[in-house]
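[1] Sharing a sequence plus its predicted fold:
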Amino acid sequence: MTVDQLPGFVLPLLAAVVSGGAIGFEREWRGRAAGLRTHILVSLASALLMEAAVMQGLWRFAALPGAEIVSDPARMAHGVLTGIGFLCAGVIFRSGFSIHGLTTAASLWMTAAIGLVFGAGLYGLGVVATALTVSVLVGLRLASARLPQTSVVDAGVEWRNEHPGAGDAARSALAAFARSRSVETHALTDGGATMRLSLRLSKMSRDEIAGLSAKLRAIDGVTGFQLTPRDD
């Protein structure tokens, strides 16, 4: 590669940085684990590797006499998207019944794909993909804010076994919001002195969550509870 060719190599990398930054900014703003720097690096690495694959003819290696070199950049794209899966898995975690981080993992996967597109020199496609991705992350979030604010809630309640009525009262309070066929988990903790019930509730508004919280606090024998709205 000569100095005259350098601008042609740099432009895809700069486009990938801008694209990854635009997507990562939204995730950073939402306080997600993978934010601005992570998305920029994913996009930049994808573009860099794709550029290297596209320009395989410039690699420093000696071909055998009479051999014909056939470049297949698609193999690099497959490798990048397979490898990014391990990074995406790192931002997905489970809390109770809920799975969190799926949107961030999808944004990382999309960022890698956009980086590959820029690395292949398809600038128009990369710009459109970036605009659509940001629109989905930001626009649909704003649209959902105008909808009734309800969330599926993961609930966990603990009570002392010496208060047998506490469990029945807690179940009664939760019954109004329990999802049909909801899977319940039961755990005996604190050396057998405390019982814990966990289950998923139906969609609830903020006022309903606050009301259920007040009911659980008023039950004699309940030692703790947790109401966690799902938010990816």
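    Noted; the coordinates are in hand.
[2] okay, CA-based contacts and neighbour counts for the rest of this
    Noted.
[3] how about the strands in this protein?
    With DSSP state E as the definition, the chain shows strands at residue ranges 93-95, 98-100, 150-160, 185-189, 194-205, 222-229.
[4] Can you redo these as JSON lines, where the extra columns are distance to residue 16 and mean neighbour count?
    As requested, the strands of the chain are exported to JSON lines (distance: least, C-alpha to C-alpha, whole Å; neighbours: other C-alpha atoms under 10 Å):
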{"stretch": "strand 93-95", "distance to residue 16": "28", "mean neighbour count": "10"}
{"stretch": "strand 98-100", "distance to residue 16": "27", "mean neighbour count": "15"}
{"stretch": "strand 150-160", "distance to residue 16": "35", "mean neighbour count": "20"}
{"stretch": "strand 185-189", "distance to residue 16": "46", "mean neighbour count": "12"}
{"stretch": "strand 194-205", "distance to residue 16": "39", "mean neighbour count": "19"}
{"stretch": "strand 222-229", "distance to residue 16": "35", "mean neighbour count": "18"}
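[5] take a look at this one as well, against the first:
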Amino acid sequence: MRGGLLDPAGQGGLQLIELGLAFVLSAVVGLEREFRQKSAGLRTYTLVGLASALIMLISKYGFSDVLANNRVVLDPSRVAAQVVSGIGFIGAGVIFLRRDSVRGLTTAASVWLTAALGMACGAGLPILALAATCGHLVIMFIFPLLVRRLPRSRWAPSHLTVAYRDGRGILRHVLVACGVERFVIDRVQIEHDQEAGDASTRIVTLSLEVRGGRPVTHLSATLSEIDGVVSVRSTDVNAIVD
């Protein structure tokens, strides 16, 4: 019974080690995503990596019982190629567009990387799998620090959320401050607190999309000093959020 239950070929200690390595490395990637509270976390990544390793092992060893010398020849890479195509469906499921920002691209790419980790472990390439896992951690933890130091385009939009007390004419002061700080306003949205009945205690939330040649933190600091402003938050509108 070649390739059956009584034959350890393809089901020995080496294959179990490869499955275990795929499990551990995929869990490491999943822990990083879980720590950042992303849509795909520890369980998703571990399942993707483990399943990819199993599929790779099946592609290598699962058809030994139908092979015959000089008659049947199989390419073990054919199943692995389908993993690369099929994992795109999972990656596409975590990408979504919210207003002007694309979210989930990094998560989708890391799901694809996790599938590659599992395939590498299943193919018997543990050193490459370990190196790729280290590369993932560098990309996720070191690269954001480098990106923050890059020069920022003056035309890149930023989003400001300003909360202030109603009835004090603060909106006019906010708009004037944007002009003084040399920021152009592209979009304005105002939301009133409907729960507060008294106008003196009502909080207005002002959403601004601004562009300027200076860091938006300068504008945030200026707006925070206006009497009656409760809070100011700033984010990049066109930033790709993982």
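    Perfect, I can see it now. This one's a predicted model, so the numbers in the text were calculated from it and none came from an experiment.
[6] Export the strands of structure 1 as TSV, with columns for distance to residue 22 of structure 1.
    Written out in TSV, the entries for those read as follows (distance: least, C-alpha to C-alpha, whole Å):
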stretch	distance to residue 22 of structure 1
strand 93-95	24
strand 98-100	22
strand 150-160	28
strand 185-189	41
strand 194-205	32
strand 222-229	28
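[7] quick one: the helices in structure 2?
    Counting by DSSP state H, structure 2 has helices at residues 13-35, 42-61, 77-93, 105-122, 126-141, 143-148, 170-180, 216-224.
[8] Now the fifth one: buried residues?
    Just to be clear, that refers to helix 126-141 of structure 2. If you call a residue buried by 16 or more other C-alpha atoms under 10 Å, then helix 126-141 of structure 2 has these buried ones: 126, 129-130, 132-133, 136, 140.
[9] Equivalent analysis for the last one, please.
    The neighbour-count check on helix 216-224 of structure 2 (16+ other C-alpha under 10 Å) flags 216, 219-220, 223-224 as buried.
[10] And these, which is closest to residue 61 of structure 2?
    In terms of C-alpha to C-alpha, no member of the buried residues of helix 216-224 of structure 2 lies closer to residue 61 of structure 2 than residue 216, at 57.6 Å.
[11] Surely the closest one is in contact with residue 234?
    Yes. With contacts defined as C-alpha atoms under 8 Å, residue 216 of structure 2 counts as touching residue 234 at a distance of 7.3 Å.
[12] Overlap in contacts, the two.
    Taking C-alpha atoms under 8 Å, 6 or more residues apart in numbering as the criterion, residue 216 of structure 2 and residue 234 both touch residue 158.
[13] just to revisit the earlier point, quick check: the farthest pair among the buried residues of helix 216-224 of structure 2?
    Largest separation among the buried residues of helix 216-224 of structure 2 by C-alpha to C-alpha: 216 and 224, giving 12.4 Å.
[14] Distance of the residue sitting furthest away from the middle of structure 2 relative to residue 4 of structure 2?
    The outermost residue of structure 2, judged by C-alpha distance from the chain's mean C-alpha position using C-alpha atoms, centre = their mean, is residue 70 at 48.1 Å. Using C-alpha to C-alpha, to the nearest Å, we find residue 70 of structure 2 at a distance of 22 Å from residue 4 of structure 2.
[15] Check residue 105 of structure 2 too.
    Taking C-alpha to C-alpha as the measure, residue 105 of structure 2 and residue 4 of structure 2 are separated by 42 Å.
[16] Those two - which one has more neighbours?
    residue 105 (17 against 13; other C-alpha atoms under 10 Å).
[17] Map that one across to structure 1 for me.
    When the two structures are superposed using TM-score structural alignment, residue 105 of structure 2 falls opposite residue 102 in structure 1.
[18] what residues are up against that match?
    With contact taken as C-alpha under 8 Å, 6+ apart, residue 102 of structure 1 is in contact with 91-92, 232.
[19] which of the residues in stretch 76-92 of structure 1 are buried?
    For stretch 76-92 of structure 1, a neighbour-count test (16+ other C-alpha under 10 Å) marks 76-77, 80-81, 84, 87-88, 91-92 as buried.
[20] can you put the helices of structure 2 in TSV and add distance to residue 191 of structure 2?
    Output for these, formatted as TSV (distance: least, C-alpha to C-alpha, whole Å):
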stretch	distance to residue 191 of structure 2
helix 13-35	32
helix 42-61	37
helix 77-93	32
helix 105-122	30
helix 126-141	35
helix 143-148	31
helix 170-180	12
helix 216-224	18
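[21] who wins for proximity to residue 156 of structure 2 among these?
    With C-alpha to C-alpha, the closest approach to residue 156 of structure 2 among those belongs to helix 216-224: 10.4 Å.
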